[in-house]
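Give me coordinates for this.
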Amino acid sequence: MSLRAAEDDPATEIHLPADIDWEMLDKSKFFFLGAALFSGVSGTLYPIVVLKTRQQVMLNNCPCFKMAASIFRSEGWRGFYRGFGTSLMGTIPARSLYMGALEVTKSNVGNVASVRLGLSEASASAIANAAAGVSAAMAAQLVWTPIDVVSQRLMVQGGDKYSGGIDAFRKIVRADGVRGLYRGFGISILTYAPSNAVWWASYSMAHRGIWSGIGCYFCSKSDENVYRPDGKSVVAVQAFSAAMASGASALVTMPLDTIKTRLQVLDGGCGRTLTAVQTVRNLVKEGGLGACYRGLGPRWASMSISATTMITTYEFLKRLSTKNQESFAL
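As a prediction, the model looks like this:
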């Protein structure tokens, strides 16, 4: 990949490390290392997810720090990891599906957009990333929705109703059948598909924009009038681009995420299942549009930290998993 630098010398170019597509990866190494790396990331960020989930299902708004203090006083550190074992069980297969669908779609759509449709590199990259985000989200939700339902029940209702993940799984199936495990599946797709599309397209544009605008300041100039960034600069730009993309994605999809969480956790009383319309009405009654954005702070923080960690870990994972390591050394 090469991007024009915004410098006085228009002939100067920034040469970034080559993009790694699906065909360049050692698949077994890619999935094995990916499972290990992202399990660690999930464990680090899980307490923030617990805070976000509890805020979304409360009838009244509660500040994030007050909520955290309440959980710590009543449940200790274990309260921040309720349902984590169940969540971790789903993380590995869901992440594997996500990464596979992401890379295959990105490579195929990128080739079609640039070669057959004749679009510019920037446009083809944004379209390929958006399409890859949609397909990856849809593939992962087939596994992740049941895990999400169980883990969120444990986060919110904990030991009061369930003794663990297996007990929650059995009780949900006994009460609602297999459909109970896929409560909110439709709204999950409506949440995560556009969220991923917005995130990956925004990331692609932010990443390209930073390198095109001020990238030359992160590079050293060679004798061939070429700017080459070091490894730290590449990671810093990836991280900042991920944080920017997370902000856009969180704002766009937060109401859908709140509705999804409530559908998966709350009942309508007397064993009845709430519909999406009823959930929206209840939210509006509780606090208008602002109620749909409860937990925005933790979600934004979670998405930004997760995305920053994820993208830097993901790019590192791809470089570790290339068939020819020397070709992609920073």
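
When you work out contacts or count neighbours from here on, use the C-alpha atoms and nothing else.
Fine.

give the contact list for the nearest residue to Ser114 once chain neighbours are set aside.
Spatial nearest neighbour of Ser114, chain neighbours left out: Ala124 (5.5 Å); criterion: CA to CA, 6 or more residues apart in numbering. Applying CA atoms under 8 Å, 6 or more residues apart in numbering, one finds that Ala124 lies in contact with Gly110, Ala113, Ser114.

Please generate a structure for the following sequence too, so the two can be compared:
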Amino acid sequence: MEDKRNIPIIEWEHLDKRKFYVFGICMTMMIRILRTEGTAGLYRGFLVNTFTLISGQCYVTTYELTRKYVSRYTSNNAVKSLVAGGSASLVAQSITVPIDVVSQHLMMQRRGESMGRFRVRQQDGKGLLVFGQTKDIIGQIFKADGFRGFYRGYVASLLTYIPNSAVWWPFYHFYAEQLSSLTPKDCPHLLLQAISGPLAAATASTLTNPMDVIRARVQVEGKSSIILTFRQLLAEEGPWGLTKGLSARIISATPSTIVIVVGYETLKKLSLRPELVDSRHW
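Reported below is the predicted structural model:
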């Protein structure tokens, strides 16, 4: 079916897969590392970053293939985006959660803070971190909780990120289409997409922030029950506790979302099959 949208979506069948994966791996590595740690990040935590690349590629592949599959049953872009976004997040989180568990301990260590159960007491009562390098953290988690320790907060992550991803994509396309109808026809599509990304991220973050707060508590504090964690949070901080970090989350997500959107849309345009290059505008 011909795409009648003002900003046509580049679908899976429009891509040269070899270009898509070669360019995609390089672009994902640069975006994920440079936006968080700068150039030094290119040489730090290589093992963790490698698994992050796998997660990113699995996410986009699942998203595009699911869109293609769902298109057999409906031409509604919102439905395709919602189902594909949720499915992609499910696959990616199965890879990402263990990375997050380890990374959170690394981040807290850099700030000089302890991580709940994972510390020892000195005679003066001060907490002394026992986590050093990544391999030491992995060993401590496995010793304490076994394989399950790497998936602590997995259900909470799914309840956070699946809705977030499922909501982000439809809103992203919705905002891009609305902006396109309000701007001159010669306005660069990439600019409209770069604006739409943060708008969609702010919308998705607002809707899913409560579960993100609970997820962080479950993973960091080693809790096993989402319901008990929710009740404890309400008892300690009230309903406002569920909005904790929302403004910071939106603000911090804006620059990274712009980079990701511009990178991904550029990747797809660079990966277009030769006969379709002139049919898509920047």
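
quick one on the thing from earlier: make TSV from the contacts of Ala124 of the first structure and add distance to Ser321 of the first structure and neighbour count to it.
Converted to TSV, the contacts of Ala124 of the first structure look like this (distance: CA to CA, whole Å; neighbours: other CA atoms under 10 Å):
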residue	distance to Ser321 of the first structure	neighbour count
Gly110	21	23
Ala113	26	19
Ser114	26	18
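
out of these, which are inside helices?
When these are checked against helices (DSSP state H), the matches are Gly110.

Among the contacts of Ala124 of the first structure, which one sits closest to Lys171 of the first structure?
Nearest to Lys171 of the first structure among these, counting by CA to CA, is Gly110 at 44.8 Å.

distance of the equivalent of that closest one over in the second structure from Arg280 of the second structure?
Gly110 of the first structure maps onto Ser71 in the second structure, with residues paired by TM-score structural alignment. Distance of Ser71 of the second structure to Arg280 of the second structure, computed by CA to CA, to the nearest Å: 20 Å.

now do Pro198 of the second structure
Using CA to CA, one obtains 23 Å as the distance from Pro198 of the second structure to Arg280 of the second structure.

Same question for Lys143 of the second structure.
As defined by CA to CA, Lys143 of the second structure lies at a distance of 53 Å from Arg280 of the second structure.

and what of Gln104 of the second structure?
Here the criterion is CA to CA. By it, Gln104 of the second structure lies 41 Å from Arg280 of the second structure.

and the residue lying closest to Gln325 of the first structure once chain neighbours are set aside, what is it in contact with?
Nearest-residue entry for Gln325 of the first structure: Arg319, 7.0 Å, with adjacent residues in sequence omitted and distances by CA to CA, 6+ apart. Each residue near Arg319 of the first structure by CA under 8 Å, 6+ apart is listed here: Ile20, Gln325, Phe328, Ala329.

from these, which single one is nearest Thr91 of the first structure?
Compare each of the contacts of Arg319 of the first structure with Thr91 of the first structure using CA to CA and the shortest gap goes to Ile20, at 23.7 Å.

Pull the contacting residues for the counterpart of Ala137 of the first structure in the second structure.
With the correspondence set by TM-score structural alignment, Ala137 of the first structure lines up against Ser89 in the second structure. For Ser89 of the second structure, the residues meeting the contact criterion (CA under 8 Å, 6+ apart) are Tyr59, Leu158, Tyr161, Ile162, Ser165.

Mind telling me what the fourth one corresponds to in the first structure?
Ile162 of the second structure maps onto Ala193 in the first structure, with residues paired by TM-score structural alignment.

Can you give me the first-to-last residue distance of stretch 281-298 of the first structure?
End-to-end distance of stretch 281-298 of the first structure (CA to CA): 24 Å.

quick one: it aligns where in the second structure?
Structural correspondence for stretch 281-298 of the first structure: residues 231-248 of the second structure, per TM-score structural alignment.

For the matching stretch, list every residue counted as buried.
Under the neighbour-count criterion of 16 or more other CA atoms under 10 Å, stretch 231-248 of the second structure has Leu233, Gly241, Leu242, Leu246 buried.

Tell me the one of those nearest Ile138 of the second structure?
The shortest gap between Ile138 of the second structure and any of these belongs to Leu233, at 28.1 Å (CA to CA).

one step back: the more surrounded of Pro198 and Arg280 of the second structure?
Pro198 (23 against 13; other CA atoms under 10 Å).

how far away is that one from Ile251 of the second structure?
Remark: distance between Pro198 of the second structure and Ile251 of the second structure (CA to CA) = 9 Å.
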